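Asks: give me the fold of what follows.
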Amino acid sequence: MSTERKMEGKTDEVVGKAKEGLGKATDNEQWQAEGKADQAKGGLKQAGEKVKEAAEKAKDAITGK
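Replies: Just a heads-up that it's a prediction; the model follows:
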C-alpha cells in the first residue's frame, strides 16, 4: 500500500505541474492555482507515507524484528 500511495502522490505532483504550466501558458489563474494545490496534495501524500515507514522501522527496531 505504501508504494501505491507514494505513486499517487507523485502522479498528483506531475499532473499539478502540468496544470500549472498550462494555466501560465493560457493566462488562466484558476488552473495555476489548481496545479499548485495538486502539487501540494501530492507532496503531502508522499510525506505521510515516509512518516509511516519511519514509524514502522522504529517499531521494528524496538521489537527486534
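
Asks: only C-alpha atoms from now on, for both contacts and neighbour counts.
Replies: OK.

Asks: centroid residue for this structure?
Replies: Taking C-alpha atoms, centre = their mean, the centroid of the chain lies closest to residue 42, which sits 2.1 Å from it.

Asks: that one sits in which helix or strand?
Replies: helix 29-63 (DSSP states H and E).

Asks: give me the distance between the nearest residue to the residue nearest to the centre of the chain once chain neighbours are set aside and residue 51.
Replies: Closest residue in space to residue 42, ignoring its immediate chain neighbours: residue 9 at 3.8 Å, by C-alpha to C-alpha, 6 or more residues apart in numbering. For residue 9, the distance to residue 51 (C-alpha to C-alpha, to the nearest Å) stands at 14 Å.

Asks: to compare against the first, here's the next sequence to fold:
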Amino acid sequence: MFADKETFKRAFVARVEALCGKPFAESTARDHYHVLGQMVREHISRHWITTNERYRAQRWKQVYYV
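Replies: Predicted coordinates for the structure are as follows:
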C-alpha cells in the first residue's frame, strides 16, 4: 500500500485535509480516526472481495457470530 512511513504520512495528511475541508493542524483526533478507518477499509477491501469470491466459487460455508 505505502512504500514507507513518510509516504503514508503525506497521504494521510492530504486525505484528512481533502475530506475534512480544513488544514491538518485544525483537524481533530476524531477526524484522524475517521480518515484512518477509511484508509484501512480501502486497503483490506481488495483482499476481502477476492476471499469472498473464492469462498462462493468453492461453495465454502461461513459462520458469522454476533
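
Asks: fetch the TM-score of the aligned pair.
Replies: The TM-score (TM-score structural alignment, normalised by the length of structure 1) is 0.40; 45 aligned residues with a C-alpha RMSD of 3.4 Å.

Asks: that older thread, who's in contact with the residue nearest to the centre of structure 1?
Replies: Contacts for residue 42 of structure 1 (C-alpha atoms under 8 Å, 6 or more residues apart in numbering) come out as 8-13.

Asks: and it, how far from residue 57 of structure 1?
Replies: Applying C-alpha to C-alpha to residue 42 of structure 1 and residue 57 of structure 1 gives a distance of 23 Å.

Asks: now swap in residue 4 of structure 1 and tell me
Replies: Applying C-alpha to C-alpha, the value for residue 4 of structure 1 to residue 57 of structure 1 is 19 Å.

Asks: between those two, who's got more neighbours?
Replies: residue 57 (13 against 10; other C-alpha atoms under 10 Å).

Asks: hmm, back to that, surely the residue nearest to residue 42 of structure 1 touches residue 49?
Replies: No: using C-alpha atoms under 8 Å, residue 9 of structure 1 makes no contact with residue 49, being 9.5 Å away.

Asks: so which of the two has more stuff around it?
Replies: residue 9 (24 against 18).

Asks: how many other residues sit next to residue 35 of structure 2?
Replies: 19.

Asks: OK, contacts around it?
Replies: Residue 35 of structure 2 neighbours (C-alpha under 8 Å, 6+ apart): 12, 15-16, 19.

Asks: and if we set it to 10 Å?
Replies: 12-13, 15-17, 19-20, 29, 41 (C-alpha atoms under 10 Å, 6 or more residues apart in numbering).
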